[in-house]
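Enquirer: Here is the input, now give the coordinates:
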Amino acid sequence: MNDFIELLSFSFFKNALLAAILTSTVAGIVGTYIVARRNVFISGGITHASFGGMGIAYFFGLSPLLGAALFAIASALGIEWSSKKAGLREDSAIAIIWSLGMAIGIIFVFLTPGYTPNLMGFLFGDILTVKITDLILLAVLAVIIVVLTIIYYQPILFTAFDSEYAQTVGYKSTLIRYIISIVIAISIVLSIKIMGIILVLSLFTIPPSAANLFSKSFKSIIWYSVIISLTGSIAGLLFAYLFDLPSGATIIFTLTGIYVLLRILKTIIRN
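Expert: The predicted model follows:
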């Protein structure tokens, strides 16, 4: 306990804790929508496609986070448009944009003169290097997502489970899907600094999947997802510090452990 209190005296650890709280809120809400929509790989497609934006940004000497954000938003909108207007299956659209974004990123990183060591941080993440600017962006995003979810809960719920039915009852489900796609893209990009491109998919899918074991209510799953994500993030952060391990990997390992334990608990309760 004394060690934990001592850790709180370090600004980098306090920043990491705040990042864990904010990211858990964002991932819990956004991840619930992704899982309810039954297309968890849309987050993976957007995440890996954003690598193309990073590569281009590095090549032109711009902010890799800005490049990733622009590419992620374009990819999210591209997936929605191609699956609805171009007649392409959504999983096929995700696969094409996923591989294209990675290919573009690799090409531009290869063409960039010199060595780009900071890129590794985006691939694997490091919550301990979060800056005040990152926290401000995460806080603004978290507030926007919470407010939008409260105000437009019913349209979001209908669109998540059946967008065609949502359209018939008067909701502009197409517009809602495009807006949510942009929110997903921005959420993923801001979470990359925490988890990295390789692991961020798990952050948006494991907590809602674990919450779904004990609840079928969309609202309850959101609450449980945030709690599970927060528990796993803080525990993983502590494990990373105590055993000198990569924070992103320990957080995902902890979240996976929580899922397995909850799955076992549900099996025991059923029997």
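Enquirer: drop to CA atoms for contacts and neighbour counts, all remaining ones
Expert: OK.
Enquirer: wait, A19 sits on L138?
Expert: Yes - A19 is in contact with L138 according to CA atoms under 8 Å; the separation is 7.5 Å.
Enquirer: Helices of this protein, residue ranges please.
Expert: With DSSP state H, the ranges of helices along the chain come out as 2-7, 11-36, 41-59, 64-84, 90-111, 119-124, 132-151, 153-161, 163-168, 173-195, 200-211, 218-243, 247-270.
Enquirer: JSON lines for those helices, including mean neighbour count?
Expert: As requested, the helices of the chain are exported to JSON lines (neighbours: other CA atoms under 10 Å):
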{"stretch": "helix 2-7", "mean neighbour count": "10"}
{"stretch": "helix 11-36", "mean neighbour count": "24"}
{"stretch": "helix 41-59", "mean neighbour count": "27"}
{"stretch": "helix 64-84", "mean neighbour count": "22"}
{"stretch": "helix 90-111", "mean neighbour count": "18"}
{"stretch": "helix 119-124", "mean neighbour count": "18"}
{"stretch": "helix 132-151", "mean neighbour count": "15"}
{"stretch": "helix 153-161", "mean neighbour count": "18"}
{"stretch": "helix 163-168", "mean neighbour count": "15"}
{"stretch": "helix 173-195", "mean neighbour count": "23"}
{"stretch": "helix 200-211", "mean neighbour count": "26"}
{"stretch": "helix 218-243", "mean neighbour count": "21"}
{"stretch": "helix 247-270", "mean neighbour count": "17"}
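Enquirer: want to put them side by side, so please do this one too:
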Amino acid sequence: MYFQDLFHYTFFQNALWGSLFASIACGLIGTYIVTRRLVFISGGITHASFGGLGVGLFFGLNPIFSAMIFSVLSAFGIQWLSRRQGVREDSAIGVFWSFGMAVGIILTFLTPGYAPNLSEFLFGNILTITRLDIFSLVILSIILIVFFITHYHQIVSVSFDAEFARTRRIATQLIEYAMMLFISVTIVLSIRLVGIVLLMSLITVPQMTANLFTSNYSKIIYLSVGISFVGCVVGLFLSYFLNIPSGAFIIFVLMLMFFVAKGLKAIRFTRR
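Expert: Predicted coordinates:
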């Protein structure tokens, strides 16, 4: 009965819907990130978004919107520095990672009035998701699904071998910049779930778990969406009853699922 009562609360309904659509967006984007080996880039964009949060708080803007703009510019800046200016990719990531964090810290402490509470941005709180956040995730998920359906073969080609895709006259640069845009937007809209500190795990661990069972690109997407949603829901329930921060517990559940799957696969392999 207590479980049923939870579903009557609006904040809990919002958390479930947010988990679903965030899982769809992260499942699609995370598969590209893991396959393309862009985990470090996603981490750089995630932490660079803190600069946008600081800009929003200092100038009285919507912090999510300012973080999104800052993240997109950072993502394009990483691409531009590494591809056009001869800067090593890891160095370009480090530049924007540290610059974003520095700007965010400086502007946050310079914000007039009481010091803003950044815990929900840094560590996440899925129970604070609003209707606007859900609507934004729905729109993002629809756009991502349409883009992946219409450009599926190009995305797969670029994911596995961009140089070969370029020889096949695929617009690799367009795909790369479009995906960097989607990565940035997905990261920012998912911040409320697990926070900046742990977000990188949400877009990589489900894909790693799915990859234990299949190497098929589309199947990894489907599995990672399911794994991510199950992890979010289980983590949400357990964190609520144990009174533990939801963001950390969601990642803990996802990591636990990965190690259990890894162990089951190892046992199955040894029995052969």
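Enquirer: Residue in the second structure paired with F243 of the first structure?
Expert: Correspondence of F243 of the first structure to the second structure, assessed by TM-score structural alignment: L242.
Enquirer: In contact with the spatially most central residue of the first structure, which residues?
Expert: Central residue of the first structure (CA atoms, centre = their mean): I188, 4.0 Å from the mean position. Listed by CA atoms under 8 Å, 6 or more residues apart in numbering, the contact partners of I188 of the first structure are 43, 46-47, 200.
Enquirer: at 10 Å what do you get?
Expert: Applying CA atoms under 10 Å, 6 or more residues apart in numbering to I188 of the first structure gives the contacts 23, 26-27, 30, 43-44, 46-47, 50, 68-69, 72, 182, 194-197, 200-201, 203-204.
Enquirer: What does it correspond to in the second structure?
Expert: Per TM-score structural alignment, the equivalent position to I188 of the first structure in the second structure is I187.
Enquirer: what about that match, distance to R83 of the second structure?
Expert: I187 of the second structure sits at a distance of 23 Å from R83 of the second structure (criterion: CA to CA, to the nearest Å).
Enquirer: go on, F58 of the second structure?
Expert: According to CA to CA, F58 of the second structure stands 33 Å off from R83 of the second structure.
Enquirer: And T108 of the second structure, by the same measure?
Expert: Distance from T108 of the second structure to R83 of the second structure, counting by CA to CA: 32 Å.
Enquirer: Spit out the contact partners of the residue nearest to L28 of the second structure when sequence neighbours are not counted.
Expert: Take L28 of the second structure and drop its neighbours on the chain: the residue closest to it by CA to CA, 6 or more residues apart in numbering is I221, 5.7 Å away. Residues near I221 of the second structure by CA under 10 Å, 6+ apart: 24-32, 206-207, 210-211, 227.
Enquirer: what's near enough to touch the residue lying closest to L81 of the second structure once chain neighbours are set aside?
Expert: Here the nearest residue to L81 of the second structure in space, its sequence neighbours aside, is V87; by CA to CA, 6+ apart that works out to 5.6 Å. Taking CA under 10 Å, 6+ apart as the contact definition, V87 of the second structure lies against 78-81, 93.
Enquirer: could I get the residues you listed as TSV with distance to A266 of the second structure?
Expert: Putting the contacts of V87 of the second structure into TSV (distance: CA to CA, whole Å) gives the following:
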residue	distance to A266 of the second structure
I78	38
Q79	38
W80	42
L81	42
I93	35
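Enquirer: Can you tell me which of the residues you listed lies closest to M1 of the second structure?
Expert: Closest approach between the contacts of V87 of the second structure and M1 of the second structure, by CA to CA: I93, at 49.4 Å.
Enquirer: V40 of the first structure versus the equivalent of the closest one over in the first structure, what's the distance?
Expert: Structural alignment (TM-score structural alignment) places I93 of the second structure against I94 in the first structure. For I94 of the first structure, the distance to V40 of the first structure equals 11 Å [CA to CA].
Enquirer: ok, now V226 of the first structure?
Expert: In terms of CA to CA, V226 of the first structure sits 17 Å off from V40 of the first structure.
Enquirer: Repeat that for S217 of the first structure.
Expert: Separation of S217 of the first structure from V40 of the first structure (CA to CA) stands at 18 Å.
Enquirer: With V140 of the first structure instead?
Expert: In this structure, V140 of the first structure and V40 of the first structure are 24 Å apart, going by CA to CA.
Enquirer: cool, and S229 of the first structure?
Expert: Distance, S229 of the first structure to V40 of the first structure, by CA to CA: 16 Å.
Enquirer: so I97 of the first structure touches S83, yeah?
Expert: No - using CA atoms under 10 Å, I97 of the first structure is not in contact with S83, being 11.9 Å away.
Enquirer: okay, S217 and V40 of the first structure: which has more neighbours?
Expert: Higher neighbour count among S217 of the first structure and V40: V40, with 19 against 10, using other CA atoms under 10 Å.
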